[in-house]
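Chemist: Return atomic coordinates for the entry below.
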Amino acid sequence: MGGLAAFLSGCASKFRSYDGPEVTRLRMYKAERLLVLDGADGVLRTYPIGLGFAPVGHKQFEGDGRTPEGSYLLDRRNPDSLFHLSIGISYPNEADIAYAKTQGQSPGGDIFIHGGPRRGIDPMDVRDWTAGCISVTDDQIEEIYAMVRNGTPIDIYA
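Modeler: The predicted structure is shown next:
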C-alpha cells in the first residue's frame, strides 16, 4: 500500500484548480517578506517570500539583484519554468525603462513569482537567492498559479 501511495503521489499534477473568490490584487511587502492575495472582501491568503540577492531598494538595472518596487500587473505564465511554475510581472514599466536609459543601462526584465529551482533548493532555506524575482515554495506557487489571473495588479512595497 505504501508503494502504491508513493507512486500515485508522483503522478499528482502541479496544476491545481481553484473555485474560491477572485483575487483582485496582490500586495507584496519586501521588508516583511510577505505576499498578500486580496479579494473583494479582504485578504484571501498570505505567503512568506524570498527576494533578490540584493533585497533593499528598487530594481533599476539588469543584474542588480534587486526586486522591483511599484505598481505592475501579472502578465504571463510559464508552466515549463525552471522554477517549478512561474507567473510574470510586467517589470519594467515605462518609467523603469526611461530611468535606465538615462543611465546608459538596461532595466532588465523577466521578473517572476516562482517556486524553487528544480535542483532541489528550498527557497525558504536560502531566503534571498533570486536575481530579483519573488520566490515561494513549490506548493505555494501551485496554489498562487491556480488563484491568480493575468492582468491582476500587484503593488510591491519597500
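Chemist: drop to CA atoms for contacts and neighbour counts, all remaining ones
Modeler: Fine.
Chemist: From the chain's centroid, how far away is the strand ranked longest in the chain?
Modeler: Of all segments of type strand in the chain, defined using DSSP state E, the longest is strand 70-78. A distance of 9 Å separates the C-alpha centroid of strand 70-78 from that of its chain, computed with C-alpha atoms, centre = their mean, to the nearest Å.
Chemist: Next: stretch 69-83.
Modeler: On the basis of C-alpha atoms, centre = their mean, the separation between the geometric centre of stretch 69-83 and that of its chain is 6 Å.
Chemist: cool, and stretch 86-106?
Modeler: With C-alpha atoms, centre = their mean as the basis, the mean position of stretch 86-106 lies at 17 Å from the chain mean.
Chemist: buried residues in it?
Modeler: Along stretch 86-106, the positions that meet the burial threshold by neighbour count (16 or more other C-alpha atoms under 10 Å) are 86-92, 96-97, 100, 106.
Chemist: Please give the structure of this sequence too, so both can be compared:
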Amino acid sequence: MLLWLTGCKQPLEPRVVNNHYTLEECKEELLEAEDYSQGESIDKIVVVKKERKMYLYKEGKVQNTLPVSLGKNPIGHKQQQGDNRTPEGEFWISRKLCSPQYFRSLCISYPRPEDKVSAARRGVNPGGAVTLHGQPTWNADGKGDSYTLSKNWTQGCVAVTNSAMKELWYAVREGVPIIIR
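Modeler: This is a model prediction of the structure:
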C-alpha cells in the first residue's frame, strides 16, 4: 500500500459489468484527481525492467517501490507495434485514462519522435498506446495479484495492482517524467 497520500477521498472499489470496468466513477475521479494531486504527490517515476520494479520519487527521494509486470517480451527497447516489448528511455505521463479493460491508466509519451524515425527507417509502425495501468477485469478484486505480478503479460505496458493504481491516480500529475530502463 502506498502511504504518501493523506486525507484524500478514497476511490470506489473497482466494479465490473459485462466484463468491463464501469467508467462513471472513474470520470468523477478524473475531475477530482487534479485537485488532490496539488498536495502530496510524486514527481518522478523510474521503472527498472531487470528488477521488475517501479520506484516513485518526491524531491529526489524514493517514496515507495512497487512490483510491476511488463510486456511479454521484456528485453530491449520497443521496436514496433506487436513486439510485446516495454519501451526504454525517458518519457512523461501524457494523460490519465479511464480504461474499461485495465481499471485506470496513466498514458506514457511513447512513441517519441526518435522512435517514429527509427521505425520509419525500418518500414514498421512504432506502436503506441503504452500505459502504466491496473489489472484486467478478471482480477478486479486483487485476489490474483500474486499471479499477475509473477509474470510479464502485457503487450508492452507497465502494470501494477489496482490498489497501487488507485493511489497513483491521485499522486501522479500529467507531465511527471517516467524513465524506463
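Chemist: Would you pull the TM-score for this pair?
Modeler: For this chain pair, the superposition-based TM-score is 0.85 by TM-score structural alignment, normalised by the length of the first structure; 147 aligned residues with a C-alpha RMSD of 2.0 Å.
Chemist: Which strands or helices does the longest strand of the first structure pack on?
Modeler: Secondary structure elements in contact with strand 70-78 of the first structure, counted by 3 or more C-alpha pairs under 8 Å, 6 or more residues apart in numbering; DSSP states H and E, are strand 86-89, strand 153-157.
Chemist: Now tabulate those strands in CSV and tack on distance to T46 of the first structure.
Modeler: Formatted as CSV, the entries for those read as follows, by distance: least, C-alpha to C-alpha, whole Å:
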stretch, distance to T46 of the first structure
strand 86-89, 16
strand 153-157, 14
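Chemist: right, so of those strands, which gets closest to R45 of the first structure?
Modeler: For these, distance to R45 of the first structure was read as C-alpha to C-alpha. The smallest value, 14.1 Å, belongs to strand 153-157.
Chemist: immediately after the longest helix seen in the second structure, which helix or strand?
Modeler: In the second structure, taking DSSP state H as the definition, the longest helix is helix 24-36. Using DSSP states H and E, the helix or strand that follows helix 24-36 of the second structure towards the C-terminus is strand 44-48.
Chemist: what packs against that following strand?
Modeler: With contacts defined as 3+ C-alpha pairs under 8 Å, 6+ apart, the secondary structure elements packing on strand 44-48 of the second structure are strand 53-58, strand 177-180.
Chemist: which one in the first structure is aligned with E40 of the second structure?
Modeler: Residue correspondence, TM-score structural alignment: E40 of the second structure in this structure matches P21 in the first structure.
Chemist: Surely that match is in contact with G39?
Modeler: Yes - contact between P21 of the first structure and G39 holds when scored by C-alpha atoms under 8 Å: they sit 6.4 Å apart.
Chemist: got a list of contacts for the longest helix of the second structure?
Modeler: Judged by C-alpha atoms under 8 Å, 6 or more residues apart in numbering, the contacts made with helix 24-36 of the second structure from elsewhere in the structure are 8, 11-12, 96, 98, 104, 169-171, 173.
Chemist: Buried among those residues? Make that a ChimeraX selection.
Modeler: A single ChimeraX command is used to select the members of the contacts of helix 24-36 of the second structure judged buried by 16+ other C-alpha under 10 Å:
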select :11,96,98,104,169,170,171,173
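Chemist: matching residues in the second structure for the longest strand of the first structure?
Modeler: If you align by TM-score structural alignment, strand 70-78 of the first structure falls on residues 89-97 of the second structure.
Chemist: Near the match of E40 of the second structure, how many other residues are there?
Modeler: Counted with other C-alpha atoms under 10 Å, the burial measure for P21 of the first structure works out to 12 neighbours.
Chemist: mind checking how far the counterpart of Y57 of the second structure in the first structure is from A31 of the first structure?
Modeler: With TM-score structural alignment as the criterion, the equivalent of Y57 of the second structure in the first structure is D38. Distance of D38 of the first structure to A31 of the first structure, given as C-alpha to C-alpha, to the nearest Å: 19 Å.
Chemist: With Y72 of the first structure instead?
Modeler: For Y72 of the first structure, the distance to A31 of the first structure (C-alpha to C-alpha) stands at 18 Å.
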